[in-house]
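**Student:** turn this into a model:
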Amino acid sequence: MKVLLISINAKYIHTNNAVRLLKVNSSFDTEIMEYTIKDDIKNIAEEINNKNPDVVACSMYIWNVNNFKELFKELELKNAKLVLGGPEVSYDPTYFLTNTKADFVIKGEGEIAFEELLKAITSNKDYKNISSLSYKDNGNIINNPIKEITDLSVIKLPYYIKEDIEHIPNKISYIESSRGCPYKCSYCLSSLEKTVRFFNTDEVKKAILYLMEKGSKTIKFLDRTFNANKNTLDLLDYIIENNNHKTVFQFEITGDVLDPKIIEHLNKKAPKGLFRFEIGIQSINEQTNLLVDRFQNTEKLFNNIKLIQKGNIIDLHLDLIAGLPLEDLKSFINTFDNVFNLKTKELQLGFLKMLRGTKIRFESDKYGYEFNKNAPYEIISNNALTNNEIKEIHLVEHMLELYHNKGYFRQNMLDIIISKESPYQFFLDIGNHFIINNYKMKGYQIEDIYKYVFDLLNGEEIYLLKQDYLVRSKIKPKIFFENIISKEERNLILTKLSQQQNIPLNKLYKHSVLIKKDFEYFVALYQNHISQTYKVYINKTP
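**Tutor:** I've put the predicted structure just below:
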């Protein structure tokens, strides 16, 4: 029996663990066929059709469900069975069995159910005893109950597939140390899992070491709450002890329950940049959090974030969700400003998605939700936010990406934003400035992003951003701004710098850029793809 496992990833660098888990836990001959959402659907269908498979199994998520729906129209299945799995189909199997060519839907974990299904297909046995399976039977849809895998040690791990070895250095590696989540946030699919279960810690360590040895640059843990594991510190210490100075590790952390002693331990012991923590704050509106079943100690959360920031060892990525119940624009701006002022490296502003199966989707009428009926089911409006207000937040989100998250700027830009009365309003002002002047939001040059914001800044702020622009470059950059420095001034400053720093004058003339503000001159010197900066003062003590 020929079994194809189909994955359509959001990006090439992503690795689909689900199809790999099915492969390594199956006794049948299976082949993984992996694509991205940018690949042509007809080409994918042609490749699948040419294989003449007996079973086609598809791993479905909100980012690829529309691609798969188009793919199903092109597939010539003949007598092949179509099996769907993944979070997108697990909580609404009836819809997918009714509206697609699917013969089966596996709900939740599929490692055991998929193997049992393949055995039943080959032996012509019925499917009534296969847990977590939904299927068609004489025009009826049968939904067998979901059964979680209580003992994760029975699962073979997906990290050691021979064909993957050459691709490991060029893709993100994903590892699980646990499944399930102890929290029940009503917008999250993880809230539908009943229990938190853990993989054997020694096996997790073995996988970490293997992926590092094979050249993985980024290892991301899929645990919904990594610090729910009692072995959290043991795993972090293991990574530190085996640090190869080439691999970084990412974790989703529940910030308010993170033990400050762990933070202090990592601040002392971990090398800078080895760890990245992703913390979902979502909202600091207490009433809103209670309505979505989040019980968050914001004071403790902020204290832990500040402790992480103080150490300057762990990279922090924070998440917010716009569109949660009863959080109006005023409340959301308050959430945004307070969280942005924590000064983390990245702040992701997302919009509520009404995922199939979630409590918030079932309660959508209660809060007046209008949302897109196609994936990713994003909010259009609710009782607290109009559609125009949602559009305004989208504009702020785009400016947040350009002027903070993408890393086009250095510390000076962050300091400028923090100095404003409202970071939200500042990003909104930039966005409106883009619209009024018809500036490009895509297809821009980096210098454009700097230039566009100058009109909203004072002279001192512009001078600081010019420094950011020079510092971010590794080679002598193109100067897009007016930079009036006379030949005499240039000679004076570079001669003085040459004498102070013992740098050959000819190097300074050839490889440096000068800018000035009053009596201060900022000099950036570019050599060997490294920028070094200096300040020189004339007629004034700094």
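
**Student:** can we go C-alpha only for contacts and neighbour counts from here?
**Tutor:** Noted.

**Student:** now do the contacts for Val513.
**Tutor:** 470, 476, 523-525 (CA atoms under 8 Å, 6 or more residues apart in numbering).

**Student:** what's stretch 41-55 in contact with?
**Tutor:** 1-4, 35, 67, 70-71, 74-77, 79-83.

**Student:** to compare against the first, here's the next sequence to fold:
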Amino acid sequence: MKVVISTLNAKYIHTCLALRCLKAYAEPDYQLEMAEYTIKDPAMNIVTSLFEKEPDVIGFSCYIWNIEETIQVVSMLKKIRPELTIVLGGPEVSYDTKYWMERVPEVDFIVMGEGEESFKHLLQEIEGEQKYHFLFGTAYRKDGEVVISPPRPKFNLNEMNSPYRFAEDLSELGKRITYFETSRGCPFSCQFCLSSIETGVRYFDMEKIKEDLLYLIDNGAKMIKFVDRTFNIKRDYALEIFDFLIKNHKGCQFQFEITADIMRPEVLDFLNKNAPKGLFRFEIGVQSTNDATNELVKRRQNFKKLQRTVTMVKEGGKIDQHLDLIAGLPEEDYTRFKQTFNDVFEMRPEELQLGFLKMLRGTGLRLRAEDHGYVYMDHAPYEMLKNNILSFSDISRIKRVEDVLEKYWNDHRMDHTIEYLVEHTFSTPFDFFQDFGDYWEKQGWSRIGHQLEDLFLRLHEFLLDIDTEHLSVIEGLMKYDYFLHQKHKPRKVWWEHTLSKKEHSSLLKSLAHAPSLAGPSFESLQASEKELHKHSVTELLDFSLSHYLQTGTFLKEPEYLIVYYHTQTKEKQVFHLPLSSAKIVEA
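**Tutor:** Below is the predicted model of the structure:
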């Protein structure tokens, strides 16, 4: 019996841990072939690839991001191979299972919940006596009717063979994200999350975890993402793994989902002291800072302790943080969500993800949708469209905030500029992103592409249009940010140069003859006038950028900005020269 297990990942760089767990448990009794695609792949290409594998049984792992594309593939496969046995599994079909069996008649079986034991047992029955009424955690058809069996008891994690050691994965370890689990389950009951349905947390054996991590690291893994819902729920357990990775990482990076308000200060002190910069990345779900909203969705959160954790991590300078918000939670209207956004942005996370509530099948919030007047998409991803206090118009406006936030904050293309705007120009950070987002939509820019220069030009146009105060200062910061994000000396800029070609040449000539004027670091370049012309850019700002970067305050003292680009290392050095030294231009 030829068995293929497949899924459609969101991106090529992603991998599906579920397939590997099924394969690890089924072997050696059944040899499962894994076949991964992406939701961007044409359905015909996927069907052709799977058809050529000549499977007898094919199983698909289903999620909100791939269910509709998977259904299309399943329908085509069944038309060309009616005898093919098709099995679905995964979180998207584990709830409202009868609906899926009726909606997709081409599907023969659905495996609900944890699939390792159920899928292997199903294969045994398909190959054997086909007594499907003996199966737990499975839906099947009998005499034209859908039969849903009782759930299977929780899987003993210690019976799992390693899902991380397949030979076919080795060549891709350095190119794709490896998903890794040390536990299953979640101790919390957040009503918008599928993890709330399963009670209790179970852990894999620590020694097996370490052995598998070492195997992945030694074989070239570059990014390992831990999928544990609350990685730090057990302090000593998390600390042991952190310590192990610090000692054995070999350049691999690791991402964790943590609950920030229960993170102990001593753990953070340990990480700030011992973790190499960039080794770890934390994903923290804040979702809302409104206590009333959190209570309605059964989410326990101490925001002050969360702030303490985020602040300690940020001050440590070792770990990037990705903070999540959800717009559309119960009883959080537009104004209150604005406060949530500002509360969280105040902490200046490296990345702030603004998402929108998805009414996931099986969650308490979906079951009680009428209580809050939720209207949402009929098909995945089931995103909410409005509720009793948040209109569709409000949602549309917040989506504009999300768009500009992604382009101008999360991508860190102009950090100095955005920091100035949210601190000195607009009433709150949210107001900047909202006003700019509304302007962006009005100009029709959301329907066309953009290059890096376009982002600067569009922000500049917006600031001009609203008659922004201190625009010359903002322009200076924008120029500085633009230079910082070039790997090579830029061939063009988006503004008119403040120095003429003659002034630029005179400045570089003077610096070549008297490099100490720009400081010891510039002098150490030992660059000739020709090299300066080839590798450097200059601008005259009407304020002291160096003073602002050091103190956060402005000094109305014009200053030359000089950036030198190293061709070999792709690094750049920034130098500042007060205009009070302007006599050198005439030298």
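
**Student:** hmm, back to that, so which of the contacts of Val513 of the first structure hold up in the second structure?
**Tutor:** Retained in the second structure: 476, 523-525, out of the contacts of Val513 of the first structure (criterion both residues aligned by TM-score structural alignment, their matches' CA atoms under 8 Å).

**Student:** narrow these to those in strands?
**Tutor:** Per DSSP state E, strands hold the following members of these: 523-525.

**Student:** I'd like the residues you listed as JSON lines, with distance to Glu370 of the first structure appended.
**Tutor:** Formatted as JSON lines, those follow (distance: CA to CA, whole Å):
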{"residue": "Val523", "distance to Glu370 of the first structure": "54"}
{"residue": "Ala524", "distance to Glu370 of the first structure": "52"}
{"residue": "Leu525", "distance to Glu370 of the first structure": "55"}
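
**Student:** show me which of these is closest to Thr386 of the first structure.
**Tutor:** Lowest distance from Thr386 of the first structure to those (CA to CA) belongs to Ala524, with 47.7 Å.

**Student:** that closest one -> the second structure?
**Tutor:** By TM-score structural alignment, Ala524 of the first structure lines up with Val563 in the second structure.

**Student:** nearest residue to that match in space, ignoring adjacent ones along the chain?
**Tutor:** Val574 (4.6 Å; CA to CA, 6 or more residues apart in numbering).

**Student:** report whether the expected contact of the one you found with Tyr564 is present.
**Tutor:** Yes: in this structure, Val574 of the second structure is within contact of Tyr564 by CA atoms under 8 Å, at 6.5 Å.

**Student:** centroid-wise, who is the farthest residue in the first structure?
**Tutor:** The C-alpha centroid of the first structure is most remote from Glu488, which lies 50.6 Å away (CA atoms, centre = their mean).

**Student:** just the element for that one, please.
**Tutor:** helix 487-501 (DSSP states H and E).

**Student:** now the residue farthest from the centre of the first structure: how far from Asn539 of the first structure?
**Tutor:** For Glu488 of the first structure, the distance to Asn539 of the first structure equals 15 Å [CA to CA, to the nearest Å].

**Student:** quick one: map Tyr132 of the second structure onto the first structure.
**Tutor:** Using TM-score structural alignment, the partner of Tyr132 of the second structure in the first structure is Tyr127.

**Student:** how about its match, secondary structure?
**Tutor:** coil (DSSP: H, G, I helix; E, B strand; the rest coil).

**Student:** can you tell me the closest non-neighbouring residue to it?
**Tutor:** In space, Tyr127 of the first structure is closest to Ala120, 6.8 Å off (CA to CA, 6+ apart).

**Student:** and for the one you found, the neighbour number?
**Tutor:** Per other CA atoms under 10 Å, the neighbour tally for Ala120 of the first structure reads 14.

**Student:** Lys128 is in contact with that one, correct?
**Tutor:** No: judged on CA under 8 Å, Ala120 of the first structure makes no contact with Lys128 at a distance of 10.2 Å.

**Student:** among the ones in strands among the kept ones among the contacts of Val513 of the first structure, name the buried ones.
**Tutor:** 523-525 (16 or more other CA atoms under 10 Å).

**Student:** quick one: map Ala292 of the second structure onto the first structure.
**Tutor:** That one, Ala292 of the second structure, aligns with Gln287 by TM-score structural alignment.

**Student:** my read is that match is in a strand, agree?
**Tutor:** No: Gln287 of the first structure: not assigned to a strand; according to three-state DSSP it is helix.

**Student:** so what's it up against?
**Tutor:** Going by CA under 8 Å, 6+ apart, Gln287 of the first structure touches Leu326.

**Student:** repeat that for Lys217 of the first structure.
**Tutor:** 169-172, 246-248.

**Student:** let's see that with 10 Å instead.
**Tutor:** Contacts for Lys217 of the first structure (CA atoms under 10 Å, 6 or more residues apart in numbering) come out as 168-173, 211, 245-249.

**Student:** in helices, which of these fall?
**Tutor:** Leu211 (DSSP state H).

**Student:** okay, now the corresponding residue of the second structure for Asn243 of the first structure: neighbour count?
**Tutor:** Aligned counterpart of Asn243 of the first structure in the second structure: His249 (TM-score structural alignment). Counted with other CA under 10 Å, residues neighbouring His249 of the second structure total 18.

**Student:** can you get me a residue count around the closest residue to His249 of the second structure other than its chain neighbours?
**Tutor:** Distances taken as CA to CA, 6+ apart put Ile217 closest to His249 of the second structure, at 6.7 Å, once the chain neighbours are dropped. Using other CA under 10 Å, Ile217 of the second structure is surrounded by 22 other residues.

**Student:** mind listing what Ile217 of the second structure touches?
**Tutor:** When contacts are counted by CA under 10 Å, 6+ apart, Ile217 of the second structure is found next to 173-174, 211, 223-224, 245, 248-253.
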